[in-house]
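Q: I need the structure of the sequence given here:
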Amino acid sequence: MIEKIDFDRTFSHHMAEVNGVKLHFVSGGTGEPVVLLHGFPQTWYEWHRIMPALAERYTVIAPDLRGMGASSKPTSGYDHQTVAEDIYQLVRHIGLGRVSIVGHDVGAPVGYAYAAAHPDDVRRLVMMEGAPQTVESGGYWHMGFHAEPDIAESLIVGRERMYLSWFYRRFGYNQAAFTEDDLDEYVRWYSAVGAMRSALQYYRHAQQDFAQNKESQKQKLTMPVLAIGGEHSLGSYVEMMMQDFASNIRGSVIKDCGHWIAEEQLEELTRQLLAFLSE
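A: Now for the predicted structure:
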C-alpha cells in the first residue's frame, strides 16, 4: 500500500516567470529530479497521490502547464515545443540539471519535445497514454471538437462540471477513480476566466506539432523510454508510436485500466515508475 504522509509538510507551491509565462509548480523530496507533466483536463493535482512515494527517493517537480491550473493563460504558445521550453527554463530556474520526465496525455508529447530538444539533459522518459505524431490520424471525436475555435468553449463554459465528469467517465475503466474532491479541484480551475479557452489551445496546434515532430524524429532519442498504456485505452499503441521516435523503448500495458492511470492503478504505476527510474 502507498503510505500516507503530510502532503503540505513535504511539498510546497511556487511561482516562476520563465519563457514569458508564469508557471505554478509544486515541489518536494530529495534526490535526482523527476518532472511530472499532467494532461487534459487536469493540473499538477493529477500526480498528488503518487508524489509522496516518488519524493522518498527523488526531487519531484509537478508544474501546471501553460494555460492550465494556476499558471498564466497567454493567448499563444501552445505548441509542444514552446510548452517544452517553458518546462526546460523552469528546470533551469530551479537550478536543476539532468532530469527524468514523466508525461501523461498532452504532457507526454511535451515531454518528448523536451527530450528531443535537450537530449543530454534527460536521463529517462516515461510516456503515458500519449505520444508525438507526424500525421493526422483521426482519433476520438473530442479532438476535432476541441480544435474548433470559439464553439467548443462556448458550449462547455458554464457546464464545466457536467463536461469534466463525463470526460473522466468516458475515458476511464474504473468509474470510481475520480472522487468528488478530485472533481471539485478540477472544476475550480477549469471554471476560471480564460481557463477552458487556454486549455483547448493544445488541440489547435496539431498541424504545427506534426511538422515539429516530423523534423525531430530524424534524430531518434537514445535515453531509456518507458511507454505505458491502459489496457482499456491506448494499450500497446503508445509503444508502437514511440518506435518512430526512440531507439531504447520498453512497453507496458496496465491491466484493468483506462486513460487515467495515476487515478485508476496508482499502486501499479508507482511500482513501475520506481523500478524504471532507479535502474
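Q: CA only for contacts and neighbour counts going forward, please
A: Fine.
Q: now the helices for the stretch 51-200 of the chain?
A: 51-55, 80-94, 107-117, 141-147, 151-156, 160-170, 180-190, 195-200 (DSSP state H, counting those that start in this stretch).
Q: Quickly compare the ones you listed and say which is most buried.
A: Looking across the helices of the stretch 51-200 of the chain with neighbours counted as mean count of other C-alpha atoms under 10 Å, the highest average goes to helix 107-117: a mean of 26.
Q: now for that one, which elements pack on it?
A: Using 3 or more C-alpha pairs under 8 Å, 6 or more residues apart in numbering; DSSP states H and E as the contact test, the elements touching helix 107-117 are strand 33-37, helix 80-94, strand 99-104, strand 122-128.
Q: can you rerun that using 6 Å?
A: Under the contact definition 3 or more C-alpha pairs under 6 Å, 6 or more residues apart in numbering; DSSP states H and E, helix 107-117 sits against helix 80-94.
Q: what inclination does the helix it packs on have with respect to helix 107-117?
A: Per axes from the mean of the first three to the mean of the last three C-alpha atoms, to 10 degrees, the angle that helix 80-94 makes with helix 107-117 is 70 degrees.
Q: Where does Phe40 sit: helix, strand or coil?
A: At Phe40 the chain is in coil, as set by DSSP: H, G, I helix; E, B strand; the rest coil.
Q: Proceed likewise with the subsequent sequence, for comparison:
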Amino acid sequence: MDGVRLHYVRAGSGPLLVLLHGWPQTSDCWRPVLADLAADHTVVAPDLCGYGLSDKPATGYDKRRMAADMAGLVEALGFEKAVVVGHDRGARVAHRWALDRPEQVERLAVLDVVPTREMFRRMDASLASGYWRWLFQMQPDLPERLVGHGFVHES
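A: Now for the predicted structure:
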C-alpha cells in the first residue's frame, strides 16, 4: 500500500471476500448485500484509492498500482488469499489483481464491465460516442483543468 491509507468496511468471519466498487461509487454501494455475505465470510469492502474516505494521492491510479494496494490490504489483514468481486472500475482492478497475483485471488467475479482491450478493439464512431466520457478523461490534465481553478477566469 506504500503509505496509502485505505478506508474499508469489514464484517463477518470466515474466508475472505473482497468487494471492489465501481465509478463513481464507494464501499457503501455494497451495504445492501454486506450482512448476507458476512454470514459465512469475512467481507472487506474498501474505498479504492482516490474514492470516498481513502487517500487521494497525486499519482497511483493505474490498475496495477490499485491492484497492488488491494493485495497489500489483504496481507495487512492477515489473509493469504481472497475471493474477489469487482464492479465496473473495481472489476478492472480485480482483473489486474488476479493477473498479477493469481496465488492470492482464489476466485474472481467481474460485474458490469466490458474488457478494456475488447472495447478498444471494437472502437468505432458509434462506440466512441457512447463512451465519450472515457476518451475525454484520458486527455492529460484536461478534465482537472476544466473543473479546477485554472480554467475559470475570475473578474
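Q: returning to that earlier point: closest to Gly229 of the first structure out of the helices of the stretch 51-200 of the first structure?
A: Of all the helices of the stretch 51-200 of the first structure, it is helix 107-117 that lies closest to Gly229 of the first structure, at 11.6 Å by C-alpha to C-alpha.
Q: Give me the distance between the aligned residue in the first structure for Trp23 of the second structure and Tyr114 of the first structure.
A: In the first structure, the residue matched to Trp23 of the second structure (TM-score structural alignment) is Phe40. For Phe40 of the first structure, the distance to Tyr114 of the first structure equals 18 Å [C-alpha to C-alpha, to the nearest Å].
Q: Next: Pro33 of the first structure.
A: Per C-alpha to C-alpha, Pro33 of the first structure is found 15 Å from Tyr114 of the first structure.
Q: now do Asn19 of the first structure
A: 14 Å.
Q: What lines up with Asp69 of the second structure in the first structure?
A: Under the alignment by TM-score structural alignment, Asp69 of the second structure pairs with Asp86 in the first structure.
Q: What of Leu6 of the second structure?
A: Superposed on the first structure with TM-score structural alignment, Leu6 of the second structure falls opposite Leu23.
Q: now for the helix or strand harbouring its match, which elements pack on it?
A: Assigned by DSSP states H and E, Leu23 of the first structure falls within strand 21-28. For strand 21-28 of the first structure, the packing partners by 3+ C-alpha pairs under 6 Å, 6+ apart come out as strand 11-18, strand 59-63.
Q: before we move on, back to that, excluding chain neighbours, what is closest to the match of Leu6 of the second structure?
A: With C-alpha to C-alpha, 6 or more residues apart in numbering as the measure, Ser71 is the residue that lies nearest to Leu23 of the first structure, at 4.5 Å, once sequence neighbours are left out.
Q: What does the one you found correspond to in the second structure?
A: Under the alignment (TM-score structural alignment), Ser71 of the first structure pairs with Ser54 in the second structure.
Q: Would you agree that match is in contact with His7?
A: Yes: the pair Ser54 of the second structure / His7 is scored as a contact, 4.8 Å apart, by C-alpha atoms under 6 Å.
Q: who touches both of those two?
A: Asp47 (C-alpha atoms under 6 Å, 6 or more residues apart in numbering).
Q: what do we get in the first structure for His95 of the second structure?
A: Correspondence of His95 of the second structure to the first structure, assessed by TM-score structural alignment: Tyr112.
Q: and the gap between its match and Trp141 of the first structure?
A: Per C-alpha to C-alpha, Tyr112 of the first structure is found 24 Å from Trp141 of the first structure.
Q: hmm, back to that, would you mind getting the average deviation of the strand holding Leu23 of the first structure from the second structure?
A: Strand 21-28 of the first structure differs from its equivalent in the second structure by a mean of 0.8 Å after superposition (mean C-alpha distance after the TM-score superposition for the first structure).
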